[in-house]
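S.K.: mind folding the following:
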Amino acid sequence: MYVMNQIRIGAILSYFSIFLTFIVGLIYTPILIRWLGQSDYGLYSLVLAFTSYLSLMDMGVGNAIVRYIARNRAIGDSKTESDLIGQFLRFFLGISVLTLIVGFIICIKVPDIFRNSLENSDIRTAQIMIIILTISFALSFILNVYSAVLQAYERFAFLKLSSIIRIVLVPIITIIALATGGSLISMTVITTSVNIIILIIGYLYCKKIIGIKVTFSPIEQDLKKEIFIYAFLILLTSIADKIYWQTDQVLLGILKNPEVVAVYAVAIQFVMIFMTLSVALSSLFLPKLSKIVTEKNHITKLNELFISISRFQFFVLALAFSGFIIFGKEFIILWAGSSYEQAFTIVIILMIPFFFDLVQNTGLVILQAKGLYLFRTISLVICSILNIIISIPLIEQYGSTGTAIVTAIFIAVGNVILLNYYYYYKIGLDIKLYWKNIIRIMLPLLVLVILFYKIKFNFNLETVGLFVSMFLYMILYIITIYSLCLNTLEKKSLKKIIKFL
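M.R.: This is a model prediction of the structure:
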């Protein structure tokens, strides 16, 4: 009961934090764009995308912490749990030192990498930002061990509240800093400082509230090997994800200019919101699924969870994506300015295949829980490498639209078609039943979207009129979902959630 309450509270807080992120972004991003200008905003986005590769120094071990601590909790082996945490801390101490070395090497190489696309003053600013972010990553790696332990212990309420505090604090302090003459460097210091403080609070929670014990005794060689293989596969997947969502911006920064990066960065912001909507729920189930796969005849439970969670994710994501299809162009022009209008096209190109990948995100969590990530990793790495190779000439000829099309094609192949094949033939998930469910609930929504898209031009889509139209669409969407798409169990669950709130 406690665990289910934590999952329920975690899910509610997750979606609240996403809503809050959207509202904050609604106010915060236009302020940044207008105060910094398109060039500086593009530089800021470029540096964040470039340094985000340092997060790969995690090497997939962060995800492994959740899986193996949760598994040890299920079998009640507290001694191995303490040893595991100690080994993870020792590992990340070494990784932090390595991160500092790699980060400073990158900093030195920045003038050579961006000499054709950045001014000298921009290069100096980028170097300082990279140093700050490198130090932040080095500290975060060690402290993130305790965040992973909190997730393994299913303390979702605390984790999500921490996330909400971060979402609110960073923009408020940044706006105050910019209003008093702050710069890109000030923004970087503020963001990293808030993140580190939140992580320190998580460490104190682990030590004082949960009473986590850490020992540095060696763990069994077989277990160490198993963790290494699992973490390595997660690492390769993370590299592929970075190629999909960050390398496009880096390539645009090298081959084009910061202004083009700024437009693409705005598009990626919307894509990341859709991604967060999906991950917010599915990520809560890794500890639970890690326990289920230890049971005999667990495939029935996995199928039930896979389809039920995917249906719920479809309802949430379809509202966001269909709303964006109808109102996205007008919203971006109002929100960021007419110079960012192309971001709408980029989002649509990327999200058409990515939507179907996100809806079934629980499948990825099942792969993690079962330790069957190899096929996903290999297919994703191959697709991501081909993505880079084909994107470079298309960026030179077609700019950001060209690289978006290439990325979308490989998302469809690697993340949807190949994975569904694997889910069906290797895991034993009932993919045919899954798609019957998805198509059945998708058809009435397609009719609603087409009708509303045609009649939207009868509304005044400037400022207040735009938001009134969006609210009206949301009401019609909810009515359609409830009356035509939800099954009896989902309606009961919805009533329970409303009652809980």
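
S.K.: contacts and neighbour counts: CA atoms only from here.
M.R.: OK.

S.K.: excluding its backbone neighbours, what's nearest Leu281?
M.R.: Of all residues not flanking Leu281 in the chain, Ala11 sits nearest, at 5.8 Å (Cα to Cα, 6 or more residues apart in numbering).

S.K.: so what's that neighbour up against?
M.R.: Ala11 makes contact with 280-281, 284, according to Cα atoms under 8 Å, 6 or more residues apart in numbering.

S.K.: so which of those belong to strands?
M.R.: Assigned to strands by DSSP state E, none of the contacts of Ala11 qualify.

S.K.: from those residues, which is closest to Ile388?
M.R.: Closest approach between those and Ile388, by Cα to Cα: Ala280, at 28.6 Å.

S.K.: could you also give me the structure for this second sequence? I'd like to compare it with the first:
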Amino acid sequence: MEKRQYFGGAMISYIAIIFNVVLGILYTPWMVGKIGQSSYALYTIANSVISIFMIDFGLSAAVSRFVAKYRAENEDSKSNKLLGSVTILYILIDILIFIILMVIYLNIATIYKGLSFDELKVLKRLFVIVAIYSLLAFPFTPLGGIITAYEKFIHLKLCDFIYKILTVVFVIIALLHDYGVEAVVLASVFSGICAIILKLFIIYKKTPVRYCFTWVDKKLLKSIFTFSVWMTVSSIAQRCVFNIAPSVLAYTSSSKEVALFAPANTLEGYFYMIAAAVNGMFLAKISKLIADSKEHEIVNLMINVGKYQTILMGFILVGFICVGEDFMRLWMGVEYVGSWPCAILLFIPDILLFSQQIANTTAIAQNKVKKISLAYVAMAFVCIALSLVLGKWIGALGSCVAIMLGHIALFIISNVVYYKELNIDVFLFYKKVYMPFVFPCIGSVFLGYWLCNYVITIDGWSGLFVKGIMISAIYILAIISFMFNSNERSKIIRLLRGV
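M.R.: Alright, predicted model coming up:
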């Protein structure tokens, strides 16, 4: 049952990611054509407001950690009291958000002074809609953390996927009937409310958790707040690098270099989504191992999950190295071919960091997030400082080199923390995961690149498809031959025979 939840949750995550990518390519241009560029800009602003004020400041991760801990210790009653305390904290933050939203609304003409009078009228209506939704939805932010703590991954991922589908369906209905941009925003809001109701139903039916507001532990709230602060710091530092990079390039280089960085940044975002698909799914399992004094088993879990993650991300990296130049030419045009090496540089650190996601989750479970968060802050400073130098020298490529080097520094510091603070044998991980991966990865790149560029002469999307199939076959054979042991190879053979 447990394995089914992990496998099912991961598969639904990957399907949702594919859905998002296809949506971005096909659905967005159609929506822009229906509502117009001006209304789409207002829709984007409204969505950005939701994104800003739906940040949970690490509280969802805190709830997931503490509930998983109490569950591992068979103290579910503490979870009920915890949720009551956290909900009160969320409501207090909600009041603060209300004040901020009121200030923004009263000064909306000053903040968005580039908009016309008619656009400001529409934006004010949209702002009221998203503000009300943000205030209503924010206290329910930890629902996902509760479901994660009880390892109901299939239910959680299905709920998130249903939210995406409902949003698209309702938006399409609004667009087909020409209801306007207000209806488009309301469609997103209504889908979000449906998702909240569905999560509450899952918690009520599938977990023993019930909210209890009769008890507030100030010491626990302080612990949660401290944990949340450091989680927020690491989250902001992790993604702000990619958001700041275009501004740094605009300062040090030119708009052309910013344009080259943009597609690479978009592709890294997709790569990040795939790499992070199983994030947090093992928190409950690790908490149970810690509660049962079986910390020595964490490294085995890290090796098994890390091996799977490395193979999956390596597959994308190898394929992109071999056919990425053709892909960029077909997708964005010949002037964007320079984005190809930029994307490769951004992919590399993701493989290193996300292959060790179990170690990062262990740091969360053991409340050792402070040093990891400080490492993320150091990484952000390194990335920005090097970008200022290298961006001026070699433009977008220099910025991507800076980001890669900053993340490699983060990888090294994190591994020191894992080894010294968490007692995780990272050297065993290198031996079992990275070392067997190096030869099939490099071999696949050399053979695949040679065949794609000097043997196969088919052009266009059909040629890209043929090259992709060939590289996939080479990579899979290389991984099975050199990275899998005899037992794993036997299982694959039995599986193929069964099919």
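
S.K.: re the thing from before, so the residue nearest to Leu281 of the first structure is in which element?
M.R.: Per DSSP states H and E: Ala11 of the first structure is located in helix 2-51.

S.K.: and Lys152 of the second structure, how far from Lys206 of the second structure?
M.R.: According to Cα to Cα, to the nearest Å, Lys152 of the second structure and Lys206 of the second structure sit 8 Å apart.

S.K.: more neighbours, those two?
M.R.: Neighbour count, other Cα atoms under 10 Å: between Lys152 of the second structure and Lys206, Lys152 has more, with 22 against 13.

S.K.: which residues are in contact with the counterpart of the more buried one in the first structure?
M.R.: In the first structure, Lys152 of the second structure lines up with Arg155, judged by TM-score structural alignment. Arg155 of the first structure makes contact with Gln6, according to Cα under 8 Å, 6+ apart.

S.K.: and Arg71 of the first structure, by the same measure?
M.R.: Arg71 of the first structure touches 287, 290-291, counting by Cα under 8 Å, 6+ apart.

S.K.: let's see 10 Å
M.R.: 65, 77, 81, 152, 287-294, 369 (Cα atoms under 10 Å, 6 or more residues apart in numbering).

S.K.: for ChimeraX, write the select line for the buried members of these.
M.R.: Remark: buried members of those, expressed as a ChimeraX selection using 16 or more other Cα atoms under 10 Å:
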select :65,81,152,287,288,289,290,291,292,293,369
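
S.K.: just the ones of the contacts of Arg71 of the first structure in helices?
M.R.: 65, 81, 152, 287-292, 369 (DSSP state H).

S.K.: about what we covered before: now do the match of Lys152 of the second structure against Ile69 of the first structure, distance only.
M.R.: Distance from Arg155 of the first structure to Ile69 of the first structure, counting by Cα to Cα: 13 Å.

S.K.: overlap in contacts, the two.
M.R.: Contacts common to Arg155 of the first structure and Ile69, judged by Cα under 10 Å, 6+ apart, are Val149.

S.K.: what range does stretch 71-85 of the first structure cover in the second structure?
M.R.: Counting by TM-score structural alignment, stretch 71-85 of the first structure falls onto residues 69-83 of the second structure.

S.K.: list the buried ones in the matching stretch?
M.R.: Across stretch 69-83 of the second structure, burial judged by 16+ other Cα under 10 Å covers 69-72, 76-83.

S.K.: how about stretch 266-274 of the first structure?
M.R.: Residues of stretch 266-274 of the first structure classed as buried: 266-271, 273-274 (neighbour count, 16+ other Cα under 10 Å).

S.K.: show me how far that stretch is from its chain's centre.
M.R.: Per Cα atoms, centre = their mean, to the nearest Å, the displacement of stretch 266-274 of the first structure from the mean C-alpha position of its chain is 10 Å.

S.K.: and what of stretch 458-475 of the first structure?
M.R.: Between the centre of stretch 458-475 of the first structure and the centre of its chain there are 28 Å (Cα atoms, centre = their mean).

S.K.: equivalent analysis for stretch 49-59 of the second structure, please.
M.R.: Mean-position distance between stretch 49-59 of the second structure and its chain equals 14 Å (Cα atoms, centre = their mean).

S.K.: end to end on it, go ahead and measure it.
M.R.: 19 Å.

S.K.: quick revisit: shared with the second structure, which of the contacts of Ala11 of the first structure?
M.R.: Among the contacts of Ala11 of the first structure, the ones still in contact in the second structure (both residues aligned by TM-score structural alignment, their matches' Cα atoms under 8 Å) are 280-281.

S.K.: now distance to Trp35 of the first structure and neighbour count too, for the contacts of Ala11 of the first structure, in TSV please.
M.R.: Formatted as TSV, the contacts of Ala11 of the first structure follow (distance: Cα to Cα, whole Å; neighbours: other Cα atoms under 10 Å):
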residue	distance to Trp35 of the first structure	neighbour count
Ala280	31	20
Leu281	35	22
Leu284	37	23
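
S.K.: pretty sure Lys78 of the second structure is touching Pro208, no?
M.R.: No: Lys78 of the second structure lies out of contact with Pro208 (Cα atoms under 10 Å); the separation is 11.4 Å.

S.K.: ranges for the helices of the stretch 401-501 of the first structure?
M.R.: 418-422, 431-455, 464-480, 488-500 (DSSP state H, counting those that start in this stretch).

S.K.: highest average neighbour count across these?
M.R.: helix 418-422 (a mean of 17; mean count of other Cα atoms under 10 Å).

S.K.: mind giving me the packing neighbours of it?
M.R.: Other helices and strands packing on helix 418-422 of the first structure, by 3 or more Cα pairs under 10 Å, 6 or more residues apart in numbering; DSSP states H and E, are helix 362-370, helix 374-398, helix 431-455.

S.K.: run the last query once more with 6 Å
M.R.: Helices and strands touching helix 418-422 of the first structure, by 3 or more Cα pairs under 6 Å, 6 or more residues apart in numbering; DSSP states H and E: there are none.

S.K.: so that helix matches what in the second structure?
M.R.: With TM-score structural alignment as the criterion, helix 418-422 of the first structure aligns to 413-417.

S.K.: what is the nearest of the buried residues of stretch 69-83 of the second structure to Gln238 of the second structure?
M.R.: Looking across the buried residues of stretch 69-83 of the second structure and measuring by Cα to Cα, the closest to Gln238 of the second structure is Lys69, at 25.8 Å.

S.K.: state the distance from the closest one to Ile286 of the second structure.
M.R.: 9 Å.

S.K.: now stretch 159-166 of the second structure on the first structure. Mean distance?
M.R.: Compared with the first structure after fitting, stretch 159-166 of the second structure deviates on average by 2.7 Å (mean Cα distance after the TM-score superposition for the first structure).
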